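S.K.: generate coordinates for the sequence data below:
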Amino acid sequence: MPGEAGVAGWEVLRDAVLVQVPTAWLASVPPGALDGLVLAGPSPIADLHRRRLAGDRVLLVDRERYRRVEATAEAPFSHGADRLARYARLDSGTPPGSVDGDADADTDTNAVTGASAGADAGPPSLDTADPLDLDLAAQAHASAVLTPTGLIAAGDVETLRAALDAFERRRDERSVLTLPLGAGWLRPEWRPMLIKLLITAEGPKALALQESGDPFGRARSVPLLADLARTVPDLGIIRTDLAGVGAVALGAAFTAIGLTANHRHIPSPGGPPRATGRLEEPGVPVLVPAFLSFHGGRRLAVRLDPDSEAARCPCYACRPGLPLTRFVGAEAGQATAHNLAVLEMLVEELAMRPVGGARIRWWLGRCAEAYAQLQEFNGGEVSGRRLEEPAQLRQWAELRPV
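M.R.: Okay, here's the model as predicted:
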């Protein structure tokens, strides 16, 4: 797992399992959570500085430009209209924006022309980029900064290649190439080209996927993730869920697991799927260790027996013996602490095993056991009380070591 706090450069990310957290939720994450944080949002620099002082080991900056700008081959990167004067207050300890991000003051340039209001600039690229992000990240002791890559539409091979080439020309030891891929890149027709391009690309890369739900719930998406983790050098998986733990177990360089549901993938335009008409709303996502998957707190309260084995959790947030059926009403806010505690347990289990076959067997075995327990639970319930069996978990359970 990662080393000493304050070490700059992307290599400190190697083997790290991080929490990806929007700045508005930062207070929900205690210092020292997992291996560190990815601070997500337009203006995270002052928050990053405070978290470094609080003792977080690894800190990564993600400006999330891919949520607002689509990349093109001419302009794969997008840069805001930030200027150093906006951040001069950092030295005096005054945050440069609100806790939730100063979106209006951090307006993106045009993805094609690179021009912002009142500016005369060429297309944004790493060759012409204002080095402000890297300079401020160093000042605030960030470990690394994710490039401001726009969203790369599914099948847009030219733009993906342009981003990889530009980063290879100008990469810095503190920078990581963000690869935010649009929904559809995991379809069979694009998979061979995706693997081919990423295998030959040099430097650290952080893959994030756009989808309305779980990107790795698509058919045969987990085997693709396994292939990427095993074969692509210096590849990280960010803005994800437990798929990130599996990716690191299979050889990925690092991962970042979203604290909120929207930070476990890049949301698709139009928002989440419409309600299914089920009797109760799902509620806050709760990570169930026995089933190795997230389930809505309200559904757990209705469908899970609080005295059952599945409802018991050994994490420090649930001791002594608090059931997983409690995350409703006033108790719903405690789900974040529980989820982080379960992730801590998984990361500790991962770290206990050497890189290679031992980790792979552990992860695939855990998934197979969890899926079997979930199926057994559902087998004893009437249809209206069954819990969802995630397609991603089923794919992990069926995957075989190479």
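S.K.: only C-alpha atoms from now on, for both contacts and neighbour counts.
M.R.: Fine.
S.K.: quick one: neighbours of S308, just the number.
M.R.: Other residues lying near S308 total 10 when counted by other Cα atoms under 10 Å.
S.K.: and the gap between it and P223?
M.R.: S308 is 33 Å from P223, where distance means Cα to Cα, to the nearest Å.
S.K.: can you check H49 too?
M.R.: When H49 is compared with P223 (using Cα to Cα), they lie 39 Å apart.
S.K.: over to A368?
M.R.: 15 Å.
S.K.: how about the strands in the stretch 51-200 of the chain?
M.R.: Using DSSP state E, counting those that start in this stretch, the strands of the stretch 51-200 of the chain run over 58-62, 144-146, 175-181.
S.K.: and those strands: which comes nearest F327?
M.R.: Of all these, strand 58-62 sits nearest to F327, with 29.6 Å by Cα to Cα.
S.K.: now what about the closest one, what contacts it?
M.R.: 2, 5-6, 12-13, 18, 35-41, 44-45, 48, 52, 137, 142-148 (Cα atoms under 8 Å, 6 or more residues apart in numbering).
S.K.: sort out which of the residues you listed are buried, if you could.
M.R.: 2, 5-6, 12-13, 18, 35-41, 44-45, 48, 52, 137, 142-148 (16 or more other Cα atoms under 10 Å).
S.K.: which of those residues fall in helices?
M.R.: Among the buried ones among the contacts of strand 58-62, DSSP state H puts 45, 48, 52, 137 in helices.
S.K.: so what's the third one up against?
M.R.: Residues touching R52, when contacts are defined by Cα under 8 Å, 6+ apart, comprise 6, 59, 140-142.
S.K.: the first one now?
M.R.: I45 is in contact with 61, 96, 136-137, 140, counting by Cα under 8 Å, 6+ apart.
S.K.: likewise the second one?
M.R.: With Cα under 8 Å, 6+ apart as the criterion, the residues that contact L48 are 39, 59, 140-142.
S.K.: one more to put side by side:
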Amino acid sequence: MSPSDQLTTLRPPAVAAAGSKIATRTPAELTKAAALLRGRMLTLTSADAPLLAPLLDVETSGMILTGTSGYEELKPLQRQNPGLLLAMEPISVTKYTATFDKPFRLSTDGLFDQTLAEFLEGQASAGAAITVTPTGFFPAGDADPLKEAVKQANIHGRDDTVLTMPVHPRWLKSESVGQLIAIAQTSIHPVALVVCNSYSDPLDEKGVPAGYRRFFAEVPAAIAWRTDMAGFEAMSQGALAAAIGELPSQRRGIVPGHGPRSSDKSDRSPHVLLPGMLRYARTSAMTRNWFASSAAPSCDCIHCGGRTWDSFTGSPEDKLAAHRHNLGIVTSMFNDMGSLTAESPKAWWRRQLSQAEIEHEALSASTSVKIGLPGPMKAWLRLD
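M.R.: Next up is the predicted model:
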């Protein structure tokens, strides 16, 4: 079923009659945004958007533009890639901390302060298929700004709106995740969860992977946003969609005022998604730490033609080639997940986790270097 067919099937009459405005309290999973996003693996990107967009399937993927130039880039991208779902991520996701009085980052430069409805209308007018709220970062411990964001989005949002929810990892720990889920469940819009840590994997903290799994199992129409291979974890638990970042800084939330930072700013080599291992690794680090005395494995994906994992340099051509490789591996995994018949998504994902652990052990043995399964993957494997 195409997204347009899904929209016709899933959108209730009261919402369809109201156009883009939500006239009644529609369940989040039945909105226009949910119908358009259901079952998609999205790509978050910026400068490489024109080069990566032609590689995306219009039926099962989509592109989210980050940064400040989305309004100018959206319509040219639409003309060049008809039918591709396109949207913009507001910079508030990485630049603004929410408060109770102002959970959204809205302009105050005009004669009158910008409203949430006006902000969302601006995205729609620029050609976005879905509108995305300019929500700020929610530090741990204070639920009032979270509640207020949901309340205001419920009142002023549209049928095509996604409510972004950038949170501190502690919101996903056992003592807080129940409250986070309860607040998210009150949203009449799909909720895009962004877990934030400027300097490392925000899910690589004790208790957080379990809360992440629970969130997507219990919140209807939730989206894993600014994520990596954890997007597959979310979708295996019932997430509406996932949005995987092209760059490391787009694969996690950023705490406003804190990064991101690089340990070596002179190292421009790309991060490559390693087939079967459920992890990204910087090519220079692989050469230095893993393959100093042995050859790296080669990749037979449709973009690589047998080149080795660590052969991508920091040149613009090689960085683009690495991004194409990464997108190709994600697409292959997603197609595999989508073609399931007898096996459930949960069982499929557990098999990926188990195989990834075996692949790490084999690589460790062949290189004589201990290479451990990433913490979140290990936690999810042990939870089953």
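S.K.: returning to what we had before: who has more neighbours, H49 and P223 of the first structure?
M.R.: H49 (21 against 16).
S.K.: let me know the helix or strand that the residue most central in space within the first structure is in.
M.R.: Centrality entry for the first structure: nearest residue to the mean C-alpha point is R239, 1.8 Å, by Cα atoms, centre = their mean. Element membership for R239 of the first structure (DSSP states H and E) is strand 235-240.
S.K.: so that strand versus strand 175-181, what angle?
M.R.: Taking axes from the mean of the first three to the mean of the last three Cα atoms, to 10 degrees, one finds strand 235-240 of the first structure and strand 175-181 inclined to each other by 60 degrees.
S.K.: matching residues in the second structure for strand 235-240 of the first structure?
M.R.: Using TM-score structural alignment, strand 235-240 of the first structure lines up with residues 222-227 of the second structure.
S.K.: which among the strands of the stretch 51-200 of the first structure is found nearest to V69 of the first structure?
M.R.: The nearest among those, by Cα to Cα, is strand 175-181 at 10.8 Å.
S.K.: superposed on the second structure, what's the mean shift for the closest one?
M.R.: Here the mean offset of strand 175-181 of the first structure against the second structure after fitting is 1.0 Å, by mean Cα distance after the TM-score superposition for the first structure.
S.K.: residues in the second structure matched by that strand, start to end?
M.R.: Taking TM-score structural alignment, strand 175-181 of the first structure hits residues 161-167 over in the second structure.
S.K.: and the matching stretch, how far from the chain's centre?
M.R.: 11 Å (Cα atoms, centre = their mean, to the nearest Å).
S.K.: what about E74 of the first structure, distance to S268 of the first structure?
M.R.: From E74 of the first structure to S268 of the first structure the distance is 23 Å (Cα to Cα).
S.K.: please disregard the earlier target; I meant G217 of the first structure.
M.R.: G217 of the first structure is 15 Å from S268 of the first structure, by Cα to Cα.
S.K.: do S221 of the first structure as well
M.R.: From S221 of the first structure to S268 of the first structure the distance is 18 Å (Cα to Cα).
S.K.: what's in contact with stretch 207-221 of the first structure?
M.R.: 178-183, 186, 222, 235-240, 243, 264-268, 271-273, 390-392, 395.
S.K.: now those: which count as buried?
M.R.: Those of those that meet the buried threshold are 178-183, 186, 222, 235-240, 243, 264-268, 390-392, 395, by 16+ other Cα under 10 Å.
S.K.: what about the alignment partner in the second structure of Q395 of the first structure, is that helix, strand or coil?
M.R.: Matched by TM-score structural alignment, Q395 of the first structure corresponds to A379 in the second structure. Put simply, A379 of the second structure is helix when judged by DSSP: H, G, I helix; E, B strand; the rest coil.
S.K.: and L224 of the first structure, by the same measure?
M.R.: helix.
S.K.: show me the contacts for it.
M.R.: 186, 191.
S.K.: what's the average distance of the helix ranked longest in the first structure to the second structure?
M.R.: Using DSSP H, we find that the single longest helix of the first structure is helix 357-379. On superposition with the second structure, the mean distance recorded for helix 357-379 of the first structure (mean Cα distance after the TM-score superposition for the first structure) is 1.6 Å.
S.K.: buried residues, stretch 317-329 of the first structure. List them.
M.R.: 317-318, 322-328.
S.K.: nearest to V382 of the first structure, of those residues?
M.R.: Nearest member of those to V382 of the first structure, counting by Cα to Cα, is T325, at 18.5 Å.
S.K.: does the counterpart of that closest one in the second structure sit in a helix, a strand or a coil?
M.R.: Counting by TM-score structural alignment, T325 of the first structure lines up with D310 in the second structure. Here D310 of the second structure is helix, with the state taken from three-state DSSP.
S.K.: show the contacting residues for the aligned residue in the second structure for Q334 of the first structure.
M.R.: Q334 of the first structure maps onto A321 in the second structure when the alignment is built from TM-score structural alignment. Contact partners of A321 of the second structure, counting by Cα under 8 Å, 6+ apart, are 303-304, 312.
S.K.: now the first structure: which of the residues you listed match?
M.R.: Retained contacts for the contacts of A321 of the second structure in the first structure, judged by both residues aligned by TM-score structural alignment, their matches' Cα atoms under 8 Å, are F312.
S.K.: from the contacts of A321 of the second structure, pick the one nearest A140 of the second structure.
M.R.: F312 (38.8 Å).
S.K.: hang on, the closest one packs against L273?
M.R.: No: with contacts counted by Cα atoms under 8 Å, F312 of the second structure stays clear of L273, the gap being 11.7 Å.
S.K.: could you find the closest non-adjacent residue to the match of Q395 of the first structure?
M.R.: Once flanking residues are discounted, A379 of the second structure sits nearest to P209: 6.5 Å by Cα to Cα, 6 or more residues apart in numbering.
S.K.: before we move on, what about P297 of the second structure?
M.R.: T308 (5.5 Å).
S.K.: re earlier: quick one, which of the strands of the stretch 51-200 of the first structure is nearest to R359 of the first structure?
M.R.: strand 58-62 (22.5 Å).
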